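[1] the following block contains a protein sequence and its predicted model.
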Amino acid sequence: MDGQLIAFTGIAAGLVAMPGADFTVVVRNALVSRRAGIACALGIAAALLVHTALAVAGVAAVLTAVPPLFRALQLLGGAYVLYLGLRTLQSVRGRREPGAEDPPVVSGAGALRQGFVTNALNPKATVTFLSLLPQFVPAGSPAMPRTLVLALIVVALALIWFPALALLVDRLGRWLRRPRTARAIEAVTGTALTVLGLGLVLEPLLAWA
């Protein structure tokens, strides 16, 4: 592996592991079950594959060149993250009622969809990869093969990090799933998703204002 690939892997690992909506939604699902956490992680990795493919194809350049389209997609993604946050907070309130201590049931398909949609509706990811990938293509070398390798590195990192995060949360599950602890963590993750969603929604709205 050459020096540029090593440097790219380090930067991409930091971007993938950075706490945000993806991190929070994986933790939220892993608290329900290991299966839901892993499925959510795979959904995020699949969405990252879409983002990197779009970046390689140059579609992200269109988002950059057409600000209204970028903001519309950002608004849509923010609304979905906000919805997840509010639904989580509502679940916390519901579980305070007598006899409502059982954790919510999330199917593998539902968790996979949550992970995919949360990441896929974030246009910033595509633009980030579009701006990052060309920096690690050596001058004079074919761009397509190199960018495909870089894209696969990103997806591979996601396939390592997010399932590992889900397994870690599940490993600590006996403590994390105690009713009081689970409510506290769900309240934190719900609040985090709500704040992230509000930020994503307000940014394009303020830009349009």
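    Perfect, I can see it now.
[2] from now on I want contacts and neighbour counts done on CA atoms only, so please keep to that.
    OK.
[3] tell me the spacing between the most centrally placed residue in the chain and residue 11.
    Nearest residue to the geometric centre of the chain (Cα atoms, centre = their mean): residue 22, 2.5 Å. Separation of residue 22 from residue 11 (Cα to Cα, to the nearest Å) stands at 17 Å.
[4] same question, residue 45
    Residue 45 is 17 Å from residue 11, by Cα to Cα.
[5] so for those two, which sits in the more crowded spot?
    residue 45 (29 against 13; other Cα atoms under 10 Å).
[6] picking up where we left off before, my guess is the residue nearest to the centre of the chain contacts residue 117. True?
    No. Using Cα atoms under 8 Å, residue 22 makes no contact with residue 117, being 10.0 Å away.
[7] anything in contact with each of the two?
    residue 44 (Cα atoms under 8 Å, 6 or more residues apart in numbering).
[8] outside of stretch 193-203, which residues touch it?
    20-21, 24-25, 74-86.
[9] oops, could you answer that again for stretch 154-174 instead?
    9, 12-13, 16-17, 23, 26-27, 30-31, 33-34, 37-38, 41-42, 44-46, 48-49, 52, 176.
[10] the structure to be compared is supplied as follows:
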Amino acid sequence: MLTATLAFAGVAAIINITPGLDTLLVLRTSVAHGRDGGVAAALGILTGCLAWGVATAVGLTALLTASRFAYDVLRIAGACYLAWLGVSALWRARRRGQARQAEQARRLEEPVAASPRSRRAAFRAGLATNLLNPKAGIFYMSLIPQFIPAGAPVFSTTLLFTAVDLVELALWYWVVSYAASTLGDRIRRPTFRRRLEQFSGVAFLGFAANLALADHRA
């Protein structure tokens, strides 16, 4: 079991640190609202991963491959949500480039802080982007069984591997949020913030298109 756990941890670590939607969300939120905001987004993502792990342990994620309707409902809902995030980010970037830029620049150069409301919004964004992505469920269902040793209890081993994945993700998101929130003046410059919003908006729209066009068996 130890060998299987270490093998899974190694593969999962490579996948987890590969830049993707979740990492981008934590990075963007950390820049906009500081470390607390990034941590809140990460907690939302981790909660979603935990839900997918438990669903995999009890066999619910098999419905995503067995039922095209269930897959498509999640896929379309997730694509719409990501598109909304993308359009919102582009709209904020556009507003920062208009007449109020001078006042915004004065505020943005000050240290950012996440209010309780922004932390809740960040948590919801992290949770929604994860739960509304059927590929996240299929990831757990397709990866974890490959590392379960013959004769090992499926339920408990799946939960063990899910816990390993969550610990790795928590460490990675902490590094991302800490780095983004401590870069100082560079990331608080209005130009950088505007460019990040533009990049995030385009990236979210790209993720939305990819999810909307995803094949049921992909």
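    Noted; the coordinates are in hand. The shown structure was predicted, so the numbers you read here are calculated from the model rather than taken from an experiment.
[11] on that earlier part again, only whichever of the contacts of stretch 193-203 of the first structure are buried, select them in ChimeraX.
    Buried residues among these (16 or more other Cα atoms under 10 Å), as a ChimeraX selection:
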select :21,24,25,74,75,76,77,78,79,80,81,82,83,84,85,86
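[12] and the counterpart of residue 170 of the second structure in the first structure, how many residues sit next to it?
    With TM-score structural alignment as the criterion, residue 170 of the second structure lines up with residue 159 in the first structure. Residue 159 of the first structure is flanked by 19 other residues according to other Cα under 10 Å.
[13] could you do residue 151 of the second structure as well?
    6.
[14] and it, how close does it get to residue 157 of the second structure?
    11 Å.
[15] residue 2 of the second structure now?
    Remark: distance between residue 2 of the second structure and residue 157 of the second structure (Cα to Cα) = 11 Å.
[16] does residue 102 of the first structure sit in a helix, a strand or a coil?
    Following DSSP: H, G, I helix; E, B strand; the rest coil, we place residue 102 of the first structure in the coil state.
[17] contacts only, for it.
    Residue 102 of the first structure neighbours (Cα under 8 Å, 6+ apart): residue 95.
[18] so what secondary structure elements neighbour the lengthiest helix in the second structure?
    Across the second structure, the helix with the greatest residue count (assigned by DSSP state H) is helix 21-57. Applying 3 or more Cα pairs under 8 Å, 6 or more residues apart in numbering; DSSP states H and E, one finds that helix 21-57 of the second structure contacts helix 116-131, helix 134-143, helix 154-181, helix 190-212.
[19] select, out of the ones you listed, the one closest to residue 99 of the second structure.
    helix 190-212 (13.0 Å; Cα to Cα).
[20] got the angle between the closest one and helix 21-57?
    Inter-element angle recorded for helix 190-212 of the second structure and helix 21-57: 40 degrees (by axes from the mean of the first three to the mean of the last three Cα atoms, to 10 degrees).
[21] buried residues of helix 190-212 of the second structure, list them for me.
    Quick answer for helix 190-212 of the second structure (16+ other Cα under 10 Å): 190-191, 193-194, 196-209, 211-212.
[22] circling back: would JSON lines of the helices and strands packed on helix 21-57 of the second structure with distance to residue 63 of the second structure be doable?
    What follows is those, written out as JSON lines (distance: least, Cα to Cα, whole Å):
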{"stretch": "helix 116-131", "distance to residue 63 of the second structure": "14"}
{"stretch": "helix 134-143", "distance to residue 63 of the second structure": "10"}
{"stretch": "helix 154-181", "distance to residue 63 of the second structure": "17"}
{"stretch": "helix 190-212", "distance to residue 63 of the second structure": "18"}
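[23] for these, which one sits closest to residue 70 of the second structure?
    Here helix 134-143 is closest among those (Cα to Cα), at 9.0 Å.
[24] would you mind getting the average deviation of that closest one from the first structure?
    With mean Cα distance after the TM-score superposition for the first structure, helix 134-143 of the second structure departs from the first structure by a mean of 1.1 Å once superposed.
[25] which residue in the first structure aligns with residue 206 of the second structure?
    Residue 206 of the second structure maps onto residue 195 in the first structure, by TM-score structural alignment.
[26] give me the distance between that match and residue 141 of the first structure.
    If you go by Cα to Cα, the gap between residue 195 of the first structure and residue 141 of the first structure works out to 43 Å.
[27] before we move on, back to that, tell me which of residue 2 and residue 157 of the second structure has more neighbours.
    The neighbour count for residue 2 of the second structure versus residue 157, taken as other Cα under 10 Å, is higher for residue 157 (19 against 8).
[28] now that one, nearest residue through space, not along the chain?
    residue 148 (6.7 Å; Cα to Cα, 6 or more residues apart in numbering).
[29] show me what contacts that neighbour?
    4, 154, 157, 158.
[30] could you see which of these carry over to the first structure?
    When those are mapped onto the first structure and scored by both residues aligned by TM-score structural alignment, their matches' Cα atoms under 8 Å, the shared contacts come out as 154, 157, 158.
[31] what do we get in the first structure for the first one?
    What that stands for is residue 154 of the second structure. Residue 154 of the second structure maps onto residue 143 in the first structure, by TM-score structural alignment.
[32] you'd agree residue 77 of the second structure is up against residue 132?
    Yes. Contact status for residue 77 of the second structure versus residue 132: in contact at 6.4 Å, counting by Cα under 8 Å.
[33] distance of the match of residue 170 of the second structure from residue 40 of the first structure?
    For residue 159 of the first structure, the distance to residue 40 of the first structure - Cα to Cα - is 11 Å.
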